[in-house]
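Visitor: sequence first, predicted model second:
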Amino acid sequence: MSQSPQPPLWQSGREQLRLLAHALRTPSHPPTAVLASARNPWLRRLPYVVVFAAIAVLLPVTVTVLSQDYGISGPAAGGLAVAQTAPLLLALTRPLQAWWIVFAADVIGAAAMINGAEGAAGRSWPWTPMVVVGYLLLMALLGLRESRRTLVAVWLATGAASVLFEMIRSDLSDGVWVLLFTLSGAILAVTGALRERGDVQRRLDAQETISEAERARRTLLEERTRIARELHDVVAHHMSVITVQADSAPYRIQGLPAGAREEFGAIAASARESLTEMRRLLSVLRSEETDGELAPQPGIARVQQLVEATVRAGVPAELSLSVDGAPVPQTVDLSAYRIVQEALANVVRHAPGATTRVSLTSDGTHLTVVVVNGPADTASPPGPPLESAGTGHGLVGMRERVRLTGGTLDTGPLPDGGFRVAARLPLTTPEDPNRPRVPESDLDGG
């Protein structure tokens, strides 16, 4: 004869009891002290001070009251007092284990008082005032560390023990168990809510940290991708010129020997092969929406337009340009323009109305770009962006561009509240074997 299936309600209730029993056996946190993550050292020591003070007061009082008022022998009173108060120190790191010890000691103490009913008559039973105070402190420590299911299980166990003693000797009870049951539930609810709020805040902080790191990484990759595209345009232009010149050399130069013609042909073939390989490697960086990048890349010649746009945005700016006669490589030319663009965009966004000076000078070997702004004019509202084609990546993009050209970058606030951006870009490629090379991963955006 088959056994009839159990009702769903009974199965659900049994499962909940199993989960509660498991919660009472298994701590939900590692054995770390309360407020161990606090930055203030005095705040980290506060729980220890409170617990030591509570033990110092409750231990002698419990021994005296149990022996004199409840008629329990001295050794038994001392043992119960130690078991009911000393585990509070353990509760700082392992509150669930401490609760088991204190709870068992409180139950044994209440049972021992039944034998001396004459001493317990007219006094608090089954829980003495010292038990109530120590137990509520234990509930606070427990609520700050354990999970919600564990707190519910502890609260129900407290109520079950209280009701059991009420059923055994209701004539001795003065209703203190109702007070303990109510206050312990309130403290568990408040401290549990504080713990959950702290957990949520820590998870949010961790997520924000991860998001910020991911944002910085994405910004870096986007800027590297843009630099790789611009580098592709620069290198492709010069390689195309080399190819055309090598192919046309035999027709432009009369009387070339056969060896020279073959050499020019080999140069043209190598240039075409290099172009093909470079385009294959960087093809992933090319999207279909590149209409805005078909225009010639800007350079130092357009810095004057940037300064004028800054003035129109409400920032008094002046330009000092001293690069006449100095040949500027296309990568340095573009990098200098982008550095000035980002620096001026930051002034418009973060220091509206600040007096700004832009200086570009060269000594034949290096191009120095300096953008210095004063403190923001609080009466000036933030202006519109200088160019929609700007990278918008600020100092990250500047550092990547300067690193790509082998230069140096110095940025930082000024004592008067302003900000300074200074870049030194080489105009020639030094034949220095110790000069750091740009990894190939940087050229393909990776």
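Guide: Yes, it's here. Residues are numbered from 1 along each chain as shown.
Visitor: can we go C-alpha only for contacts and neighbour counts from here?
Guide: OK.
Visitor: helices or strands next to the helix ranked longest in the chain in the packing?
Guide: What stands out as the longest helix in the chain, according to DSSP state H, is helix 176-252. Counting contacts by 3 or more CA pairs under 8 Å, 6 or more residues apart in numbering; DSSP states H and E, helix 176-252 is packed against helix 129-143, helix 148-168, helix 258-282, helix 330-350, helix 394-405, helix 440-443.
Visitor: adding distance to A301 and mean neighbour count, write those helices out as JSON lines.
Guide: Formatted as JSON lines, the helices and strands packed on helix 176-252 follow (distance: least, CA to CA, whole Å; neighbours: other CA atoms under 10 Å):
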{"stretch": "helix 129-143", "distance to A301": "68", "mean neighbour count": "22"}
{"stretch": "helix 148-168", "distance to A301": "67", "mean neighbour count": "18"}
{"stretch": "helix 258-282", "distance to A301": "28", "mean neighbour count": "15"}
{"stretch": "helix 330-350", "distance to A301": "9", "mean neighbour count": "23"}
{"stretch": "helix 394-405", "distance to A301": "18", "mean neighbour count": "20"}
{"stretch": "helix 440-443", "distance to A301": "26", "mean neighbour count": "13"}
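Visitor: quick one: which of those is nearest M239?
Guide: Taking CA to CA as the criterion, helix 258-282 is the member of the helices and strands packed on helix 176-252 that comes nearest to M239, at 6.0 Å.
Visitor: and here's the other structure:
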Amino acid sequence: MRHTPLAFVRDLFTPAGPPEPLLGRSGRVFVRRLPYGVAFLFVVILLPVTASLLFREYGMNTALALAFAVAQTVPLLVAVRRPLLAWAIAFWADVACAMATPPRPELPGGIAWPWSPPVIIGLLLLMFAVGLRERPRTSVAVWGLVTGAGAVLESVVSPRGGTGTWVLPVVLGGMLMLLGGALRKSSTAQRALAEQETISEAERARRTLLEERTRIARELHDVVAHHMSVITVQADSAPYRIAGLPEEAREEFGTIAATARESLTEMRRLLGVLRSAEPSGAAEADGRAPQPGVARIPQLVEATVRSGLPVELSMPDPLPGALPQTVDLSAYRITQEALANVVRHAPGAATRVSVSVDDEGGSLMVLVVNAPAPDGDAPPLETGGTGHGLVGMRERVRLVGGTLDTGPLPDGGFRVAARLPFGTETEEESPTA
């Protein structure tokens, strides 16, 4: 597709983005309002100075001098949102004013022309704003027009010649536009980096959640597969264990056993899909290892103590029997993650682990409380937490319809309390402390 010269020029002088205020993305109100204050201050100073200078030094009548002064200075307020439009208005007003006041014999010989000092200040401010907001090619076009207009006015329009003031916007304005472009590129890069960090953090949280759910799915497979295997064995052996079964009952038991075996096969296929994304060795090792439960919490505490964390364990003796497997496994995983968080964030802190059975409510209570890290010990292994470990805890509690309460303590410690009901009733998770 071929572009016409008019389309090229229109594209060249099209603003790079929406009319967003300069520094409008800052989080501080003072910074966001600063460009408006600076623009207003320069308008208040330059407007009367420009009008007075045109009237006294250049011999322009009062009304025309005031009109040119407004056209040359008020666009500074527009530049906060639309720098390119503001520059266009002020620039052509400057050119028209210079052509209306060419050097004449009756005027003082040292008068600044084609650009007066207020005009130079306004042009420099507008060129800097254009460099901050617009694309490099637009900035080059603006600089070229300022250079060309000054050179033409200096050499062609004035019969006596000017005083060379057109060079100042060319040199200083070019430097300011380069500075503005560099600041613009730096700001764009910082915003892109901040957005990428936000996206990465969200993706990391999502990945952690999916990994925890995948692990829960694998553990659920082991739990359900156990019960389905029992059903299959009982259904297959029923005709041999129970004498005098009618033929219809034998066929019914055979159908139950076949359905259970088919369900086990489908679950194994699904588990294979879940494990296909993992290293084969890790998947096989995980598949062969028995799933831990409440009975292994003392071993977990013992290993944590060996790592240098003083832990006190309180559990019923004997251990509660016939716990649902999901509750048994969830209690172990929650305790494991809570102790890992203490090791990471408060090494050396005194910790208390309590596992108890609420007979009235029919639930298992897991409580892990740690004191603040003692003074003089090694600094935390992690100074900031992402909360991803708590995500897994909440998923496991939600799986069994329990409640989870986590949060800091007044003395600086931390508390994790989970209630895991034995039944299947669902309850809303309690708000975080």
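Guide: Looks like it came in fine. Remember, it's a predicted structure, so these values are computed and weren't measured experimentally.
Visitor: drop the TM-score for these two in here.
Guide: Overlay of the two chains. TM-score (TM-score structural alignment, normalised by the length of the second structure): 0.89; 412 aligned residues with a CA RMSD of 2.5 Å.
Visitor: hang on, the earlier thing: in the second structure, which residues correspond to the longest helix of the first structure?
Guide: Helix 176-252 of the first structure corresponds to residues 165-241 of the second structure when matched by TM-score structural alignment.
Visitor: re the thing from before, let's have the helices and strands packed on helix 176-252 of the first structure in a markdown table, adding distance to A206 of the first structure.
Guide: Formatted as a markdown table, these follow (distance: least, CA to CA, whole Å):
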| stretch | distance to A206 of the first structure |
| --- | --- |
| helix 129-143 | 23 |
| helix 148-168 | 22 |
| helix 258-282 | 35 |
| helix 330-350 | 28 |
| helix 394-405 | 23 |
| helix 440-443 | 29 |
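Visitor: what residue in the second structure is the furthest from its centre?
Guide: G244 (69.9 Å; CA atoms, centre = their mean).
Visitor: what about it, distance to R191 of the second structure?
Guide: Note on G244 of the second structure: its distance to R191 of the second structure, by CA to CA, to the nearest Å, is 79 Å.
Visitor: so V273 of the second structure is in which element?
Guide: Remark: V273 of the second structure resides in helix 247-275, with elements defined by DSSP states H and E.
Visitor: tell me what angle the following helix or strand past that helix forms with helix 167-241.
Guide: Beyond helix 247-275 of the second structure on the C-terminal side, the first helix or strand identified by DSSP H and E is helix 280-288. On the basis of axes from the mean of the first three to the mean of the last three CA atoms, to 10 degrees, helix 280-288 of the second structure is oriented at 40 degrees to helix 167-241.
Visitor: how big is the offset of the following helix or strand past helix 280-288 of the second structure relative to the first structure?
Guide: In the C-terminal direction, the helix or strand that comes right after helix 280-288 of the second structure (DSSP H and E) is helix 297-306. Following superposition, helix 297-306 of the second structure is found to deviate from the first structure by 1.0 Å on average (mean CA distance after the TM-score superposition for the first structure).
Visitor: read off where the helix or strand following helix 297-306 of the second structure ends up in the first structure.
Guide: Read in the C-terminal direction, the helix or strand following helix 297-306 of the second structure is strand 311-314, with elements assigned using DSSP H and E. Residues 317-320 of the first structure are where strand 311-314 of the second structure lands when matched by TM-score structural alignment.
Visitor: so what's the gap between the matching stretch and the chain middle?
Guide: Averaging C-alpha coordinates over stretch 317-320 of the first structure and over its chain gives two centres that are 40 Å apart (CA atoms, centre = their mean, to the nearest Å).
Visitor: please apply the same query to stretch 192-205 of the first structure.
Guide: 15 Å.
Visitor: quick one, what contacts the corresponding residue of the first structure for I89 of the second structure?
Guide: Residue-level alignment of I89 of the second structure against the first structure, with TM-score structural alignment as criterion, gives I101. Contact partners of I101 of the first structure, counting by CA atoms under 8 Å, 6 or more residues apart in numbering, are 83-84, 87.
Visitor: can you tell me the SS state at I101 of the first structure?
Guide: Classification of I101 of the first structure using DSSP: H, G, I helix; E, B strand; the rest coil returns helix.
Visitor: can you tell me how far it is from F181 of the first structure?
Guide: Per CA to CA, I101 of the first structure is found 18 Å from F181 of the first structure.
Visitor: also A343 of the first structure?
Guide: Relative to F181 of the first structure, A343 of the first structure is positioned 65 Å away (CA to CA).
Visitor: one more: V49 of the first structure?
Guide: Per CA to CA, V49 of the first structure is found 26 Å from F181 of the first structure.
Visitor: please apply the same query to G374 of the first structure.
Guide: With CA to CA as the criterion, G374 of the first structure and F181 of the first structure are 65 Å apart.
Visitor: and for L151 of the first structure?
Guide: Distance from L151 of the first structure to F181 of the first structure, counting by CA to CA: 13 Å.
Visitor: do A121 of the first structure as well
Guide: 21 Å.
Visitor: and the two? Which one has more around it.
Guide: F181 (20 against 17; other CA atoms under 10 Å).
Visitor: tell me which residue of the first structure lines up with V294 of the second structure.
Guide: Residue-level alignment of V294 of the second structure against the first structure, with TM-score structural alignment as criterion, gives I300.
Visitor: let me know whether that match touches S335 as I believe.
Guide: No. No contact is recorded between I300 of the first structure and S335 when judged using CA atoms under 8 Å, the distance being 9.0 Å.
Visitor: on that earlier part again, ok, the match of V294 of the second structure - contacts?
Guide: Contacts for I300 of the first structure were tallied using CA under 8 Å, 6+ apart; they are 333-334, 336-337.
Visitor: same thing but 7 Å
Guide: With contacts defined as CA atoms under 7 Å, 6 or more residues apart in numbering, I300 of the first structure is in contact with 333, 336-337.
Visitor: can you check G353 of the first structure too?
Guide: Shown here is G353 of the first structure, whose contacts under the criterion CA under 7 Å, 6+ apart are 314-316, 376-377, 380.
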